[in-house]
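>>> I would like to see how this sequence folds:
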Amino acid sequence: MAYQGSFLLGISWLQPVFDAMNAVLNPLVQMDPTPNNPVLTVFVISFIISLLTVTAQKLLVDQDKMNEMQAKSKALQKELREAQASGDSKQMAKVQAKQMDMMSDQSEIMKMSFRPMIVTMIPILLIFAWMWQSSIRNIIVVFPPAVYYCTLTPIFHSLGQMIYGGNITTIPYGIGWLWWYFICTFGMSQIIRKFMGFKNGF
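Reported below is the predicted structural model:
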């Protein structure tokens, strides 16, 4: 099967990769209770991607050091606000000197935070490309009105319509696959992070 409609899908040497993904993911779509509108399949894929990204964060980022640096940064910000409120220029200079000392540590933390993204970026792009060309692209999920508004869907609906098209605007309180994927991924990531012992959310 030749793939069209995406930059990645048009790369010929990736054809075996997408064939393998078809072999694994197409049966998943067929097992969906509603294969013509595979909402559950997107939920499962979201769980897999969330597990992949959170596991990468757990293994590749020093969480203790990250939390320590965040605590120090918050403490310094508090000290700086207090110094500014009191007008104590000497204290402000001391706090700013501490911030300068922390810059190297913050740079290291930033590098660590990029590691999971580098590792997971390619698999996620491949899965996105596969979903884009599959029946998943035509998914319509209808929310109860309260959920529709609480998830800020109206704000992102117009943007999503431009990105992935479809006939979502004709369905009251309906959303497409991309926004459904983001909602599922956000929720599952929070649960997995909690299960893995992360102290902070996203």
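
>>> Every contact and neighbour count from this point should use C-alpha atoms.
Fine.

>>> where do the helices sit along the protein?
Per DSSP state H, the chain carries helices over the ranges 15-31, 39-60, 63-86, 89-133, 145-150, 153-164, 177-195.

>>> Here is a second sequence; please produce its structure as well for comparison:
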Amino acid sequence: MARTAEKVESLAREDGELLDALDDVLDVAEEQGTVEWSDVSGEMTSGQWGRLIEKGLLVDADGNGFAVEDPDGIREALSDDEVEEAASFDTDGDSSWSQWDKLAGVGALAMMAGYSLTSVRNTIGGALDVIFGPLEAILPFYVVVMVLAMLTGLYSTLLQANLMDMDKMGEYQEQMKAIQEKRKKAKERGDEEALDRIQQEQMDAMGDQMGMFKEQFRPMVWIMLLTIPVFLWMYWMILSPAQSLHPQTITMPLVGTKTWTAGVLGPLQAWILWYFLCSMGFTQIIRKSLNIQTTPT
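Sure, this is the predicted structure:
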């Protein structure tokens, strides 16, 4: 019976509508003894019918249609709370990207060309200089970097809080945790057959892992779309001849005094390291101040 419950729960996670199909098949089988595709073709798709056979819930009845394997176990599983919860778990709904999300991703990739193409960098840098230029004219460049790090940290936190569904991600993690718990118990009792079934369930859950990845990456494309131009402006300023009129060095702990373009950690230049240090610090302060959670609990 436990094996039947696992099969039904696996179907529920895969597609909640399969439970309705299974219920229809069970009703017909209990009435007629066996069931054929023609008996239920109006209630389900051929794909759903085939999936029930693949799962072993329908078995061949010696050429006289199909019989339901362990009907009592299936009835009990269909009324189980865990199965109902698994059926309500939609791995596609909230994780699908909108057209705007995809356009943001394309735009972010296009702007990345500015790091290697001077014409793109000059165009974006010149355009943003209208906004950031006055700020740079009255403040030291290292302070300007701090201000931009605080700005990017603020909108990055807000985008993650609004575009990531923490409840959905929590469900993904809870699902994987449940599978790992079942695997641990099966391993402790030495049930090789159960381990094989759980291994297959883990393979089926790989699609859910992709959904979780999409959920995490969705706000990143918007963050990149807004942050890459800021980075290009800073890079444009560093390389600009006008920067020769301003101090070109910064003194950082453990690093000492370095020029903005000097490598401090391998190829990582001083201005990039300074930005990342400021960004990480301000981001943590913003999250704590606004009480924003960006990871599932």
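
>>> which residue in structure 2 lines up with residue 11 of structure 1?
By TM-score structural alignment, residue 11 of structure 1 lines up with residue 120 in structure 2.

>>> I'd say its match and residue 126 touch.
No - taking contacts as Cα atoms under 8 Å, residue 120 of structure 2 lies outside contact range of residue 126: 9.9 Å.

>>> nearest to residue 5 of structure 1, of the helices of structure 1?
Shortest distance between residue 5 of structure 1 and those, using Cα to Cα, is found for helix 89-133: 7.0 Å.

>>> superposed on structure 2, where does that closest one end up, distance-wise?
Aligned to structure 2 and superposed, helix 89-133 of structure 1 gives a mean residue distance of 2.3 Å (mean Cα distance after the TM-score superposition for structure 1).

>>> So which elements touch that helix?
Under the contact criterion of 3 or more Cα pairs under 8 Å, 6 or more residues apart in numbering; DSSP states H and E, helix 89-133 of structure 1 touches helix 15-31, helix 39-60, helix 63-86.

>>> again, only this time at 7 Å
Helices and strands touching helix 89-133 of structure 1, by 3 or more Cα pairs under 7 Å, 6 or more residues apart in numbering; DSSP states H and E, are helix 39-60, helix 63-86.

>>> Just put those in a markdown table and tack on distance to residue 101 of structure 1 and mean neighbour count.
What follows is these, written out as a markdown table (distance: least, Cα to Cα, whole Å; neighbours: other Cα atoms under 10 Å):
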| stretch | distance to residue 101 of structure 1 | mean neighbour count |
| --- | --- | --- |
| helix 39-60 | 24 | 18 |
| helix 63-86 | 11 | 14 |
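
>>> Those: which one's closest to residue 162 of structure 1?
Ranking those by their distance to residue 162 of structure 1 (criterion: Cα to Cα) puts helix 39-60 first, at 20.3 Å.

>>> okay, the closest one sits on what stretch of structure 2?
Under TM-score structural alignment, the match for helix 39-60 of structure 1 is residues 142-163.

>>> looking at it, residue 47 of structure 1 is touching residue 190, isn't it?
No - applying Cα atoms under 7 Å, one finds residue 47 of structure 1 not in contact with residue 190, separated by 10.8 Å.

>>> Ok, which of the helices of structure 1 comes nearest residue 139 of structure 1?
Short answer: helix 177-195, nearest of the helices of structure 1 by Cα to Cα, at 5.3 Å.

>>> ok, and the closest non-adjacent residue to the match of residue 11 of structure 1?
Of all residues not flanking residue 120 of structure 2 in the chain, residue 114 sits nearest, at 4.7 Å (Cα to Cα, 6 or more residues apart in numbering).

>>> Need the helices and strands packed on helix 89-133 of structure 1 in CSV (columns: distance to residue 185 of structure 1).
Shown next, in CSV, are those (distance: least, Cα to Cα, whole Å):
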stretch, distance to residue 185 of structure 1
helix 39-60, 5
helix 63-86, 21
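
>>> right, and those helices - which one's nearest residue 108 of structure 1?
Among these, if distance is taken as Cα to Cα, the winner is helix 63-86, at 9.7 Å.

>>> Check the offset of the closest one from the chain's centre.
Distance of helix 63-86 of structure 1 from the chain centroid (Cα atoms, centre = their mean, to the nearest Å) equals 27 Å.

>>> For that helix, give me the average deviation versus structure 2.
Looks like 3.2 Å for helix 63-86 of structure 1 (mean Cα distance after the TM-score superposition for structure 1).

>>> Quick one: work out the angle between that helix and helix 89-133.
130 degrees (axes from the mean of the first three to the mean of the last three Cα atoms, to 10 degrees).

>>> what residues does helix 63-86 of structure 1 touch?
With contacts defined as Cα atoms under 7 Å, 6 or more residues apart in numbering, helix 63-86 of structure 1 is touched by 91, 92, 95, 109.
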